[in-house]
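[1] Structure here, sequence nowhere to be found:
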């Protein structure tokens, strides 16, 4: 059976020792073998095989850590960011979690792995766009929102800065969402501009690798540009 993004939440739940009985996905065995006390799930908006496998996209650090760790080809479950990320965090398909727009996060069909972890006494956090983070207020240990901006470079740098702060505060698991690649893909199909976006994303990954945490990097949907 092909793997998909709904396998990520049950993988995290298994690592954390928390139940996720409604999950429609299954834990990824090779990702359960990776040892570490702190875990970062870094969602790179629009990262997909079309980008990862493209010979002109400079994802040097990402490919290096994949070579040293494990890579899994996961099928997308939606072409839209919000339901895709909900599937990543809940372990179910959109028709089950019923999160199609950001406001739906306040009353989802099922709980996310972060909420279950928090209820089990595990310190966890999310770092994302302000409206999305607010939907997690009082549901998990920390929800940090970054104001949306036309300057995606600065926006993503702030995401990474706040991610590190939460890990330093003692979070066992943090989910963060960076958007430079997706924003670039929405406005251009120019390969050079997409290369620049990938180079920036890869520099953020290089920084995170230096923190010594267990790092899961995933996309959410196929890139909207033709490359």
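    Looks like it arrived, so ask away. The structure presented is a predicted model; accordingly, all values stated were derived computationally and were not measured. Numbering: from 1, shown residues only.
[2] can we go C-alpha only for contacts and neighbour counts from here?
    Fine.
[3] The longest helix that the chain contains: which residues count as buried?
    Longest helix in the chain, counting residues (DSSP state H): helix 191-209. For helix 191-209, the neighbour count (16 or more other Cα atoms under 10 Å) marks 194-206, 208 as buried.
[4] what's the following helix or strand after that helix?
    strand 214-218 (DSSP states H and E).
[5] Show the secondary-structure elements that that next one is packed against.
    strand 39-44 (3 or more Cα pairs under 8 Å, 6 or more residues apart in numbering; DSSP states H and E).
[6] try this one side by side with the last:
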């Protein structure tokens, strides 16, 4: 943690952009390295950590990432609970402190944030996950480009969708790589820092067997 904080403070970035890549666990991060070229280039120029996961589902995992609390501490297990939880996320804390923030994710997940942070960009769920992630990326770039914004959170889902349906993960990784290239360019243009992490272990057949541990996900910090 001290190493990461020192890295983030080293250049006083104009904007911090956090992208959670759904189901990107450490195994996939390394196995799909050729398809995730942008991520590995960012990692080689910055920092990368393998972090223990705290849950195997998305909503409580993202809540833990944004609050720093364990699921049993924040109590957020569904999108509706985001709106009823007494725990404020980093998005809300920063915005309340006068540092505008933005969130770009699936429509249900954004509803509790409307009126609580400066920029909320909902994207309706759809069968075409490539189109979905493309819209997430377009909105993310747009919000990052706003000079007043200091923290941006976005959520990409192609790898998770492909994993659930046993489709070719190389294709999902290539889609993700393309989107991350565009986001990284926008962050670079604002002299910002980019944080990229997974949320839980991918829901692949080999991962559905009971295990003693939850596995790990990568956390990358880089100045693009």
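    Now that the structure is in, tell me what you want to look at. Computed from a predicted structure; not experimentally measured.
[7] Distance from the longest helix of structure 1 to the middle of the chain?
    Distance of helix 191-209 of structure 1 from the chain centroid (Cα atoms, centre = their mean, to the nearest Å) equals 16 Å.
[8] Give me the contacts around that helix.
    Residues from elsewhere that reach helix 191-209 of structure 1 (Cα atoms under 8 Å, 6 or more residues apart in numbering): 56-62, 153, 157, 160, 180-181, 184-185, 188, 215, 227.
[9] and the buried residues of helix 191-209 of structure 1 as CSV, adding distance to residue 51 of structure 1?
    Output for these, formatted as CSV (distance: Cα to Cα, whole Å):
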residue, distance to residue 51 of structure 1
194, 9
195, 10
196, 13
197, 11
198, 9
199, 12
200, 14
201, 12
202, 12
203, 16
204, 16
205, 15
206, 18
208, 20
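[10] Check these against residue 82 of structure 1 and report the nearest one.
    residue 201 (20.1 Å; Cα to Cα).
[11] Show me what the closest one aligns to in structure 2.
    Here residue 201 of structure 1 is matched to residue 176 in structure 2, going by TM-score structural alignment.
[12] what's the answer for residue 65 of structure 1, then?
    Per TM-score structural alignment, residue 65 of structure 1 is aligned with residue 42.
[13] How about its match, nearest residue that isn't a chain neighbour?
    Spatial nearest neighbour of residue 42 of structure 2, chain neighbours left out: residue 222 (5.6 Å); criterion: Cα to Cα, 6 or more residues apart in numbering.
[14] residues touching that neighbour, list them.
    Contact partners of residue 222 of structure 2, counting by Cα under 8 Å, 6+ apart, are 42-43, 45-47, 193-195.
[15] rerun at 10 Å
    Residue 222 of structure 2 is in contact with 7-8, 39, 41-48, 184, 188, 192-196, counting by Cα atoms under 10 Å, 6 or more residues apart in numbering.
[16] And residue 183 of structure 1, by the same measure?
    Neighbouring residues of residue 183 of structure 1 by Cα under 10 Å, 6+ apart: 45-46, 150-152, 194, 197, 224.
[17] Return the closest of the residues you listed with respect to residue 102 of structure 1.
    Closest to residue 102 of structure 1, out of all of the contacts of residue 183 of structure 1 and judged by Cα to Cα, is residue 45, at 15.3 Å.
[18] Look at the closest one and say how many residues are nearby.
    23 (other Cα atoms under 10 Å).
[19] Tell me the residue in structure 2 aligned with it.
    So, by TM-score structural alignment, residue 45 of structure 1 is matched to residue 22.
[20] With residue 117 of structure 1 instead?
    Checking TM-score structural alignment: residue 117 of structure 1 goes with residue 94.
[21] quick one: its match from residue 143 of structure 2, how far?
    16 Å (Cα to Cα, to the nearest Å).
[22] who's more crowded, the two?
    Between residue 94 of structure 2 and residue 143, counted using other Cα under 10 Å, the more crowded position is residue 143 (25 against 16).
[23] what sits against the spatially most central residue of structure 1?
    With distances taken as Cα atoms, centre = their mean, residue 43 lies nearest the centre of structure 1, 2.2 Å away. Contact analysis of residue 43 of structure 1 by Cα under 10 Å, 6+ apart lists 85, 88, 128, 175-179, 216-220.
[24] Give the full set of residues in contact with residue 80 of structure 1.
    46, 100-101, 220-222.
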